[in-house]
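> from the sequence below, what's the structure:
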Amino acid sequence: MLFALSALLQLACLVSAQTVYLAGDSTMAKGGGGGGTDGWGVYLPQYLNIPVVNMAVGGTSARSYSESGLFNNLVNAVKAGDFVIIEFGHNDAHANPDNGKQDAVGDGYDITAVVTNAAGQQILIHSFAYYIENAINPMKAKGATVIISSVTPDNIWTGNTVGVGGRFVDYAQSIGRNESIIYVDHNAYVGQAYDNLGQTTVNTFYPNDHLHTSPAGANVVAQAFVRGLLCSKTSNLIPHVNSAGQAVPNGCL
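Sure thing, here's the model as predicted:
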């Protein structure tokens, strides 16, 4: 009887434990873009004291993650007290013909566009904000905390500075502001880390292209997210950052 009661208590603790879920593309996903690369979400767990479930999928955008049902799977998985980190943008840009990933151009929920797919059919697509906000609202309704993270920068430099910013960074920031949720400018914090390390070192993080990081690079990108999270100062995920996370390099922007 005591053994059965103990097992039930352990099961209840597992069920009720807070979890961090990740939704994003190959820059976050396990295996990254292949060829020895990896996503930063693989290295985030070493900086937190609660479990991380990486549901990032390479090649996805806010739109394709939504239309494929992956956001629905995430909504079904989360429970009150959980955390969800969402980061898209690399695959959301304009394509002609439509590739099933592009979003309507513009900053706002109600923006739409009519595009032509490879079969010559005209279809209606929505904005980046539309796909993200339709996903986060049911998560918030279930009592989960959502964190919007801006897209990571490519390894493209001007002088001694890696390029940061862009419209998908602006879109992510706008969602965080409009939805009154936590926003982490991952783009800027990765930029800071890269600038401090220098282009020669950062180039070693990109074995195949200017987008997908080696494991060492992915760890730097994970550290940059943690630094941005800590500097947000208002997230209830911060108490779950462990001592290794508290010690990540660089300062607040």
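
> from here on, contacts and neighbour counts on C-alpha atoms
Fine.

> quick one: which helix or strand includes the residue nearest to Glu179 when sequence neighbours are not counted?
Closest residue to Glu179 apart from its sequence neighbours, by C-alpha to C-alpha, 6 or more residues apart in numbering: Glu133 at 8.0 Å. Assigning secondary structure by DSSP states H and E places Glu133 in helix 128-141.

> to check against the first, give me the structure of this:
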Amino acid sequence: MRKIQLVLVALIVLILSAFKADHVITIYMIGDSTMSNKPLEGNNQERGWGHVLGSFFTEDVRVENHAMNGRSSKSFIDEGRWETVVNKIRPGDYVFIQFGHNDEKPQPERHTDPGTTFDENLRKFVRETRAKGGIPVLFNSIVRRNFGVNPDAVAADDIRPEKDEAVVEGDTLIDTHGKYLESPRNVAKEMDVCFIDLNQATKKLVESYGVEGSKKLFMWIPADTYAACPKGRQDNTHLNIYGARKVAALAAEAIQKQLPELGKYVRFYDYVVAKDGSGDFFSVQEAINAVPDFRKNKRTTILVRKGEYKERVIIPESKINISLIGEDGAVLTDDAYASKKNCFGEEMSTSGSSTVYIYAPDFYAENITFANTAGRVGQAVACFVDGDRAYFKNCRFLGNQDTLYTYGKDSRQYYEGCYIEGTVDFIFGWSTALFKDCTIHSVGNGYVTAPSTDKGKKYGYVFWNCRLTGADEAKEVYLSRPWRPYAQAVFIQCELGKHILPAGWNNWGKKSNESTVFYAEYQNKGEGADTSARVPYAKQLKDVSAYQPEEVLKGEDGWNPVANGNVLLSNLKR
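As a prediction, this is how the structure comes out:
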């Protein structure tokens, strides 16, 4: 069963990825090692800025990075790499061109001269891109971190695993590229091409960090730190993860200003999680840990790029104001369950089985799948929500029994356009939760909800305009049963499938619950909406003004995510 669950999650990733525009804009990148993708083995910290650029765009734009270590404009052409790229270009695609570092090298297989052979190669890239209907963009080389007189800065790119002769560094950043910086500018002017002066932008960046601080951007690695470079590295040319993200951000800012048609797809996030090395971190928990504690008046935005992240994620109370945004196919998954043994041989319990725990207030998630793939082994939670003012938009909650645990007694939660599936009690807990335009899918017989609303609470669960659907296996499903005596659940203008039993509601085997629960419906439709055979303690509402989302969620602070949801994303261009 667990293997089947994993396959289902993988299928969901593929299905979600399929809903794309017919023609996604592709950015083809050609250049050298400062732009190229890097291997990830041995916890390698090196990145080209092109490796991480994709995380600065919406999914309407795809980055295909063909830049390669050690290549000049000449060797890139001679080795057939440019031919591979030009054959792929379609009208409306972009080609980002950045050479120079290796054109400066003396080896005949790489060397070109500015003003003649280097310029002609750049012209070739421009002409042939345009011939395919593509849009060429010329960049000059990023700056080297060269604060001293170093005769090997160009020849060796200053990679010194064992630095025997230290270069005495001064206070002034010294250019190493010379006229190679002018060729892209001149060709761009001559051929009316967009030119992005990434050298000047990175020069200002490096200078702003200073002599010592700028090492933070480059591959300055102490010995015995990473398996990828056990002897360490002192490299003033190649960027580390942090530096690549900073340089890519500079490129994205320039794109917004100089290429507005492409710039409208640019996005900026505080942190990016990516399995392919294009982000700041490989795991969501690493990103959460990096968020400053109690960051007030600012939201921390985290992009989770496409992929399945098998990890247990805990968002502690101190990590307030987090926005977790997923690309299509971003899945957080684990397979713990209540009766599974922990390291002490004790059962984990329902509360201990969750894939994700959210204790912090003002949490926002969009387009994230929360999954528990333990299968039908009893209680196995996908998402446990304790923090107040939690907002989930277009998210998916996958599991079986006890999928979504709305845990916090004083927590208000809003679910918009979400998909939630399970068998028994798969939406359960104490919180006040409103579900709007959601799909609630029963994958087997059981109970959709099991609220444990405290006595005296004004609201429990409210469902507005939701679709309750069922798999073929789901033939006998109740809307709710009370986990605690004062449970509340209201379904308003929802579509109820034929899997919903005529009785509608269940008293959990306790007659006394019938006098304390508040179970109600209003103008539902569908094969399961006939109220003629409903249990006698079920109510049919005549007025739902008290159940408007802004009333249900307002509390004492007037929280209104329906009207003001985008306030949560104030520092993120949507």
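
> on that earlier part again, and the residue nearest to Glu179 of structure 1, what's its match in structure 2?
Counting by TM-score structural alignment, Glu133 of structure 1 corresponds to Arg123 in structure 2.

> thought that match was touching Lys189?
No. With contact defined as C-alpha atoms under 8 Å, Arg123 of structure 2 does not count as touching Lys189 (11.3 Å).

> looking at these two, which is more packed in?
Just comparing Arg123 of structure 2 and Lys189: by other C-alpha atoms under 10 Å the higher neighbour count belongs to Arg123, 17 against 12.

> and Asn72 of structure 1, what pairs with it in structure 2?
By TM-score structural alignment, Asn72 of structure 1 lines up with Glu83.

> quick one: residues contacting that match.
Going by C-alpha atoms under 8 Å, 6 or more residues apart in numbering, Glu83 of structure 2 touches Ile77.

> what helix or strand is it on?
Judged by DSSP H and E, Glu83 of structure 2 forms part of helix 81-86.

> and the next helix or strand after that helix, which stretch of structure 1?
Next in sequence after helix 81-86 of structure 2, counting helices and strands by DSSP H and E, comes strand 94-98. Across structure 1, the stretch matching strand 94-98 of structure 2 (TM-score structural alignment) is residues 83-87.

> and the matching stretch against structure 2, how far off on average?
Mean deviation of stretch 83-87 of structure 1 relative to structure 2 after superposition (mean C-alpha distance after the TM-score superposition for structure 1): 0.6 Å.

> what does that stretch contact?
Outside stretch 83-87 of structure 1, the residues touching it (C-alpha under 8 Å, 6+ apart) are 18-25, 144-151, 237.

> what residues are up against Ile238 of structure 1?
Counting by C-alpha under 8 Å, 6+ apart, Ile238 of structure 1 touches 229-230.

> same question, Asn49 of structure 1
Counted by C-alpha under 8 Å, 6+ apart, Asn49 of structure 1 has contacts 240-242.

> mark which of the residues you listed are buried, thanks.
Among these, those scoring as buried are Val241 (criterion: 16 or more other C-alpha atoms under 10 Å).

> could you dump the contacts of Asn49 of structure 1 into JSON lines with distance to Ile182 of structure 1 added?
Formatted as JSON lines, those follow (distance: C-alpha to C-alpha, whole Å):
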{"residue": "His240", "distance to Ile182 of structure 1": "15"}
{"residue": "Val241", "distance to Ile182 of structure 1": "16"}
{"residue": "Asn242", "distance to Ile182 of structure 1": "19"}
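
> of the contacts of Asn49 of structure 1, closest to Asn187 of structure 1?
Closest to Asn187 of structure 1 out of the contacts of Asn49 of structure 1 is Val241 (20.0 Å), distances taken as C-alpha to C-alpha.

> identify the residue of structure 2 aligned to that closest one.
Counting by TM-score structural alignment, Val241 of structure 1 lines up with Val266 in structure 2.

> close enough to count as contact, its match and Ala254?
No. Assessed by C-alpha under 8 Å, Val266 of structure 2 is found out of contact with Ala254, at 10.4 Å.

> residues contacting the aligned partner of Trp157 of structure 1 in structure 2?
In structure 2, the residue paired with Trp157 of structure 1 is Phe147, using TM-score structural alignment. The neighbours of Phe147 of structure 2, taking C-alpha under 8 Å, 6+ apart as the test, are 169-174, 211.

> mind giving me the PyMOL command for buried ones among those?
To isolate the buried ones among the contacts of Phe147 of structure 2 in PyMOL, judged by 16+ other C-alpha under 10 Å, type:
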select buried, resi 173+174+211
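
> what would the contacts of Phe147 of structure 2 look like in CSV with distance to Ile77 of structure 2 and secondary structure?
Output for the contacts of Phe147 of structure 2, formatted as CSV (distance: C-alpha to C-alpha, whole Å; DSSP: H, G, I helix; E, B strand; the rest coil):
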residue, distance to Ile77 of structure 2, secondary structure
Glu169, 37, strand
Gly170, 38, coil
Asp171, 39, coil
Thr172, 36, coil
Leu173, 32, coil
Ile174, 30, coil
Val211, 37, helix
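
> ok, the contacts of Phe147 of structure 2 in structure 1, which still hold?
Contacts conserved in structure 1 for these, using both residues aligned by TM-score structural alignment, their matches' C-alpha atoms under 8 Å: 170-174, 211.

> just give me the closest of those residues to Val462 of structure 2.
The closest of the kept ones among the contacts of Phe147 of structure 2 to Val462 of structure 2 turns out to be Val211 (C-alpha to C-alpha; 58.6 Å).

> for the closest one, give its distance to Arg145 of structure 2.
Noted for Val211 of structure 2: a distance of 8 Å to Arg145 of structure 2, by C-alpha to C-alpha, to the nearest Å.

> what does Ala249 of structure 2 give?
Ala249 of structure 2 sits 18 Å away from Arg145 of structure 2, going by C-alpha to C-alpha.

> please identify which of these two sits among more neighbours.
More crowded of Ala249 of structure 2 and Arg145, by other C-alpha under 10 Å: Arg145, with 26 against 21.

> three-state assignment of that one?
Following DSSP: H, G, I helix; E, B strand; the rest coil, Arg145 of structure 2 is assigned to coil.

> leaving out chain neighbours, which residue sits closest to it?
Asn236 (4.8 Å).

> what does the one you found align to in structure 1?
Aligned partner of Asn236 of structure 2 by TM-score structural alignment: His210.

> okay but its match is in contact with Asn155, surely?
Yes. With contact defined as C-alpha under 8 Å, His210 of structure 1 reaches Asn155; the gap is 4.7 Å.
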